[in-house]
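*Asks:* Following is a predicted model, sequence given first.
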Amino acid sequence: MSHELVIKNGLVILEDGEVHTNVAVDNGKITAIGKDLDGDKEIDAEGLVVSPGMVDAHVHITPMGGGYRDEWEGYVTGTAACAKGGVTSFMEMPLNQVPATVDGKTIDQKYAAGKDQLKVDVASFGGLVPYNLDGGIQELDDKGVSGYKCFLATCGDRAIDGDFQNVDDYSLYEGMRQIAKTGKVLAIHAENAAITDRLGEIAKAEGKKTLADYVDTRPVFTEVEAIRKAIFMAKQTGCRIHICHVACKEGVDEVIKARAEGVDVTCETCVHYLYFTKDELDAIGPVVKCSPPIREQAQKDALWERVQSGAISFVTSDHSPCTPDLKDTDNAFDAWGGIPGVQNDVDVMFDEAVQKRGMSLKDFAKEIASNPADRYHLDQKGRISIGKDADFVLIKPNASYTLEAGDLEYRNKISPYIGRTIGAQIAQTILRGETIYSQENGVIESFPGQFIKSVHEDSKESVHEN
């Protein structure tokens, strides 16, 4: 039997470990894995690692700027960066768009904005905000969101009608009650808003303006307090929760403790928390400002320990780009807080985790693909397994290159990784059997990506829709 496509001779990461084998694809699905496979089209992956395509569970795209953010990252450039970086699907956050994605009308607007604009597959978060407790959460569930997102930290611009807002305690409680009924997961940005806001105001009034000063206004306990609150509320409501971008070991340890107590809670960290440290931030500049902030070397080391132990379920980019003018300031407190990073998820993580720290390929694939797919029931994603979507990233190991601005597919070509030497390369990215990026030909010009719409949790299925 001849298959439509066979990837041959690669080191393939399967669920029980890596093996030199071939993978066959038909109609966008993986149909066979084994030695003696022939294809109408064949890709020679000799010397390459064949990994499941990354499922980045934390990405901000701004397809609708509302007249305020029209020059930010849209679907075309954002999904092109994903393709070039080995990210074959991602969970899209409900904010930075105007209007924010908080009900049926606004998610329909976003689906419309993405029509024929996607180079990779996209699943959606719906927002939990104080103003959508009267039906919005259920509408989002009906429209196929794969999860929900809320902020305990201050967010959004109150001068912009329809912008995102952080929750107060009642909104968090009531929103959790409603989301629990959907069976879906609430992802939470966990920082204490009142304390971090006031510490920032005081520091700025005192003339402090460095990134190190900014980090000091968001101390570890402000993360931990918010994580504890979220866990406590989950216990009261039965809501499944996920703590986003944990930047300290103490926060991860709260999740470990809660899981031991039976709470359905997971957490992630980001590639930049595993790569940068506080003492180098000011030399890099505001492009590396984010929230929670990048912390000290000891915290970075402790996060790596928890990634390697499996306590941190997966890594994400928290890709949160803006226009260059919002980073062009000598006062860290005035700069936009967000890091563009989705294009360097896989190569940086492979270099840092596998090549430098000896992580097994099986665990690498769990961290970037299968674990996030499982958490948000993206059932066709995350594994090289028969019946799954044929989503692959072909990685060239031990192949160093230095990232230049011109390499980036982002609309605004800024990144803290520019000038860094990365010890692995993305050779090819394949989405449902179609090559969407190769080093020889670049990013595909067409838009084969689809929205993934999740049906109700009791059936544990997801469907693709153009």
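*Replies:* Now that the structure is in, tell me what you want to look at.
*Asks:* C-alpha only now, for contacts and for neighbours.
*Replies:* Noted.
*Asks:* excluding its backbone neighbours, what's nearest I13?
*Replies:* Nearest non-adjacent residue to I13, counting by Cα to Cα, 6 or more residues apart in numbering: S51, 5.4 Å away.
*Asks:* Would you agree that neighbour falls within a strand?
*Replies:* Yes. When DSSP: H, G, I helix; E, B strand; the rest coil is applied, S51 is found to be in a strand.
*Asks:* contacting residues around S2?
*Replies:* Counting by Cα atoms under 8 Å, 6 or more residues apart in numbering, S2 makes contact with L37, D38, G39, D40.
*Asks:* Relative to I7, how far out is the first one?
*Replies:* Translated: L37. Distance, L37 to I7, by Cα to Cα, to the nearest Å: 9 Å.
*Asks:* where do the helices sit along the stretch 51-200 of the chain?
*Replies:* Using DSSP state H, counting those that start in this stretch, the helices of the stretch 51-200 of the chain run over residues 75-85, 104-113, 136-142, 169-182, 193-205.
*Asks:* between these, which one is nearest to S320?
*Replies:* S320 lies closest, by Cα to Cα, to one member of the helices of the stretch 51-200 of the chain: helix 75-85, at 10.4 Å.
*Asks:* center of this protein, which residue is that?
*Replies:* In the chain, the residue lying closest to the centroid (Cα atoms, centre = their mean) is H58, at 2.6 Å.
*Asks:* State the distance from it to I386.
*Replies:* Separation of H58 from I386 (Cα to Cα): 27 Å.
*Asks:* Next: N412.
*Replies:* When distance is defined by Cα to Cα, N412 is 39 Å away from I386.
*Asks:* Check A332 too.
*Replies:* Going from A332 to I386 by Cα to Cα gives 49 Å.
*Asks:* who has more neighbours, those two?
*Replies:* Applying other Cα atoms under 10 Å to A332 and I386 shows that A332 carries more neighbours, namely 25 against 15.
*Asks:* which residues in the stretch 201-350 of the chain form strands?
*Replies:* 240-243, 265-270, 314-316 (DSSP state E, counting those that start in this stretch).
*Asks:* Mind giving me the packing neighbours of the longest helix along the chain?
*Replies:* Identified as the longest helix of the chain according to DSSP state H is helix 220-237. If you count contacts as 3 or more Cα pairs under 8 Å, 6 or more residues apart in numbering; DSSP states H and E, helix 220-237 packs onto helix 169-182, strand 240-243, helix 249-260.
*Asks:* ok, and for stretch 29-46, which residues are buried?
*Replies:* Neighbour-count burial for stretch 29-46 flags K29, I30, T31, A32, I33, L37, D38, G39, E42, A45 (criterion: 16 or more other Cα atoms under 10 Å).
*Asks:* In CSV: the strands of the stretch 201-350 of the chain, plus mean neighbour count and distance to D157.
*Replies:* Compiled in CSV, these are given as follows (neighbours: other Cα atoms under 10 Å; distance: least, Cα to Cα, whole Å):
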stretch, mean neighbour count, distance to D157
strand 240-243, 25, 23
strand 265-270, 23, 25
strand 314-316, 30, 25
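*Asks:* Put this next to the first one:
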Amino acid sequence: MMAQLEWVVKGGDAVLPDGVKRLDIGIAGGLIVAIGEHLDTTHAQIIDAAGLTVMPGAIDVHVHLNEPALGHWEGFRTGTLALAAGGCTTFFDMPLNGRPPTVSVPALRLKQALAESASRIDYGLWGGLMPGYLDQIEPLAAAGVIGFKAFMSSPGSFEEGDFCEVDDLHLLRGMARIAPTGRLLALHAESEPIVSALAREMRQEGRVDARSYAMSRPVWAEREAVRRALLAAEMTGCPVHFVHISSAEAVMDIAEARRSGVDASIETCAHYLTLTVDDFVQLGAIAKCAPPLRDTSNLERMWELIADGTINLVSSDHSPCPPEMKAGDNYFDIWGGISGAQSTMELVLGEGCLKRGISLERAARILAEAPAQRFGISDRKGSIQVGLDADLALVDLNHAYTLKQEDLLDRHRQSPYVGRTFGCRVIRTLVRGQTVYEVSGIGRGDKQGGGLPIRPTPLFANRQPRRQDS
């Protein structure tokens, strides 16, 4: 017998795995319990979705909310409010830039406590692969981290004990330990020897402008690191996830390795799909990131690789900092990171679906379904199906608006998209059936908490290495 409906999202165009259909969605106990035409609403509260598109809530697998100790950079309360305003219902928080970084179980417990008290949407927490902490991999996996993150280039740490990059030996040994845990390894793939040498040359020549910074981190530095990581993944059998891939060439390198049997997924970010290096020069430090923005032809090729399914998912890589860290004329010294938590879904739908003809089903896949499947949470999240959490984003595809700074809900309200006209707008976001954001004002206040932790199903356990490390 179907549970008595508590809420009905009525009359919207629901983006289901098998197509877009005008249906009602019935919710009880935080779950989707019915999908159909003209559901009985006798005892239910109605959410009128007429004229709206109902997307599965986005799962942003790459967010930096900087807890503990650096909450003044962002923090769980403001960061998750911004995510909710962008139609995101679940996020995975990276192990940096908090102090201590999440490379041990005590550090994880500290972050868990902070997230539990402040996150208004559901969350997973990344563990870190860092020299000196390899023995923490198995305990962190047992404690519930969503996966592990490693840097192949410097993350720009400031103090002793901050998160730092791995060398090739620690990368290989870390992968060998991660492989049996049922987790995967996320990689920031840029070659540190290449980018540091080029940066040093630029500085010596006095070339510290935006374009010179971008030139110091070329596509071939990304590709070189990607190829090294793929070889290590092949040797150890460790599933890998390449974060914020910026170039079509690197995407194709990973796709070729997948065809040969390497278990690898590809993430890109909304800024690589909407901004170019010329925008970086024009906008300035607010658009600085690593890898840097690329040219227009690369941007269009990235959309093609989304359309054909080569790129698996899109994240925000929301990486905020205080405004003073974005000031100055030396682009090598300015903090690198784009604050985009609030805009990812609207950019994918507007730039991808409305402008380039990407299907809504493809958008739902890269924003929700594929992340849920890749990270072992598809038994609860990722699509609009009976039995899954009622995580929904109601979007008006006919509501164009120009983003203003006062529309932003992250702590410092910094975004390269301010002044940009979006082709659509998230109107309402539900997490497990509860409204956490509404454009009219609901969910914008001081309410904290409510989000629940997510533990992955160990989909990748018991992998055996294809070649032994000598």
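*Replies:* Alright, I've got the coordinates. Being a predicted model, the structure only gives us computed values, none of them experimental.
*Asks:* Quick check: closest non-adjacent residue to A190 of the first structure.
*Replies:* A226 (5.0 Å).
*Asks:* Contacts only, for the one you found.
*Replies:* Contacts for A226 of the first structure were tallied using Cα under 8 Å, 6+ apart; they are L152, A190, E191, N192.
*Asks:* how about a cut-off of 7 Å?
*Replies:* A226 of the first structure makes contacts with A190, E191, N192, as judged by Cα atoms under 7 Å, 6 or more residues apart in numbering.
*Asks:* which part of the first structure lines up with stretch 269-281 of the second structure?
*Replies:* On the basis of TM-score structural alignment, stretch 269-281 of the second structure is assigned to residues 270-282 in the first structure.
*Asks:* Pull the distance from the matching stretch to the chain's centre.
*Replies:* The chain centre lies 17 Å from the centre of stretch 270-282 of the first structure; the measure is Cα atoms, centre = their mean, to the nearest Å.
*Asks:* And stretch 49-65 of the first structure, by the same measure?
*Replies:* Stretch 49-65 of the first structure sits 6 Å away from the centroid of its parent chain (Cα atoms, centre = their mean).
*Asks:* circling back to that earlier point, pick out whichever of the buried residues of stretch 29-46 of the first structure sits closest to S454 of the first structure.
*Replies:* For these, the nearest to S454 of the first structure is K29 (18.7 Å; Cα to Cα).
*Asks:* can you tell me which residue in the second structure aligns to the closest one?
*Replies:* Under the alignment (TM-score structural alignment), K29 of the first structure pairs with L31 in the second structure.
*Asks:* Do I have it right that that match meets D389?
*Replies:* Yes. With contacts counted by Cα atoms under 7 Å, L31 of the second structure reaches D389, the gap being 4.4 Å.
*Asks:* got any residues that touch both of those two?
*Replies:* The contact sets of L31 of the second structure and D389 overlap at R432 (Cα under 7 Å, 6+ apart).
*Asks:* mind listing what T429 of the first structure touches?
*Replies:* Residues in contact with T429 of the first structure (Cα under 7 Å, 6+ apart) are A83, G86, F392, V393, L394, T435, I436, Y437, S438.
*Asks:* could you measure R223 of the second structure against A229 of the second structure, distance?
*Replies:* Taking Cα to Cα, one finds R223 of the second structure at 10 Å from A229 of the second structure.
*Asks:* same deal with M215 of the second structure?
*Replies:* Applying Cα to Cα to M215 of the second structure and A229 of the second structure gives a distance of 23 Å.
*Asks:* and those two? which has more neighbours close in?
*Replies:* A229 (23 against 16).
*Asks:* For the more buried one, give its distance to M202 of the second structure.
*Replies:* For A229 of the second structure, the distance to M202 of the second structure - Cα to Cα - is 27 Å.
*Asks:* Over to N312 of the second structure?
*Replies:* In terms of Cα to Cα, N312 of the second structure sits 35 Å off from M202 of the second structure.
*Asks:* Check A270 of the second structure too.
*Replies:* As judged by Cα to Cα, A270 of the second structure and M202 of the second structure stand 28 Å apart.
*Asks:* How much space separates the closest residue to V87 of the first structure other than its chain neighbours from D345 of the first structure?
*Replies:* Nearest residue to V87 of the first structure in three dimensions, chain neighbours excluded: M54, at 4.4 Å (Cα to Cα, 6+ apart). For M54 of the first structure, the distance to D345 of the first structure (Cα to Cα) stands at 8 Å.
*Asks:* who has more neighbours, the two?
*Replies:* With neighbours defined as other Cα under 10 Å, M54 of the first structure and D345 compare such that M54 has more, 33 against 24.
*Asks:* if you look at the contacts of T429 of the first structure, which of them are in strands?
*Replies:* F392, V393, L394, T435, I436, Y437, S438 (DSSP state E).
*Asks:* now the residues you listed in a markdown table, with neighbour count and distance to A112 of the first structure?
*Replies:* Below are these laid out as a markdown table (neighbours: other Cα atoms under 10 Å; distance: Cα to Cα, whole Å):
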| residue | neighbour count | distance to A112 of the first structure |
| --- | --- | --- |
| F392 | 28 | 27 |
| V393 | 28 | 28 |
| L394 | 25 | 32 |
| T435 | 19 | 25 |
| I436 | 27 | 22 |
| Y437 | 26 | 25 |
| S438 | 18 | 29 |
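*Asks:* Among those, which one sits closest to K110 of the first structure?
*Replies:* Looking across these and measuring by Cα to Cα, the closest to K110 of the first structure is I436, at 22.7 Å.
*Asks:* rewinding a little: now for the helices and strands packed on helix 220-237 of the first structure, which one comes closest to L211 of the first structure?
*Replies:* Checking these against L211 of the first structure by Cα to Cα gives helix 249-260 as the closest, at 20.8 Å.
*Asks:* Give me the distance from the closest one to the chain's centre.
*Replies:* How far helix 249-260 of the first structure lies from its chain's middle: 21 Å, per Cα atoms, centre = their mean.
*Asks:* what do you get for stretch 264-271 of the second structure?
*Replies:* How far stretch 264-271 of the second structure lies from its chain's middle: 8 Å, per Cα atoms, centre = their mean.
*Asks:* Quick check: it compared with the first structure, mean distance?
*Replies:* When the first structure is overlaid, stretch 264-271 of the second structure sits 0.6 Å from its aligned residues on average, using mean Cα distance after the TM-score superposition for the first structure.
*Asks:* longest strand in the first structure, by residue count?
*Replies:* When the first structure is parsed with DSSP E, its longest strand is strand 2-14.
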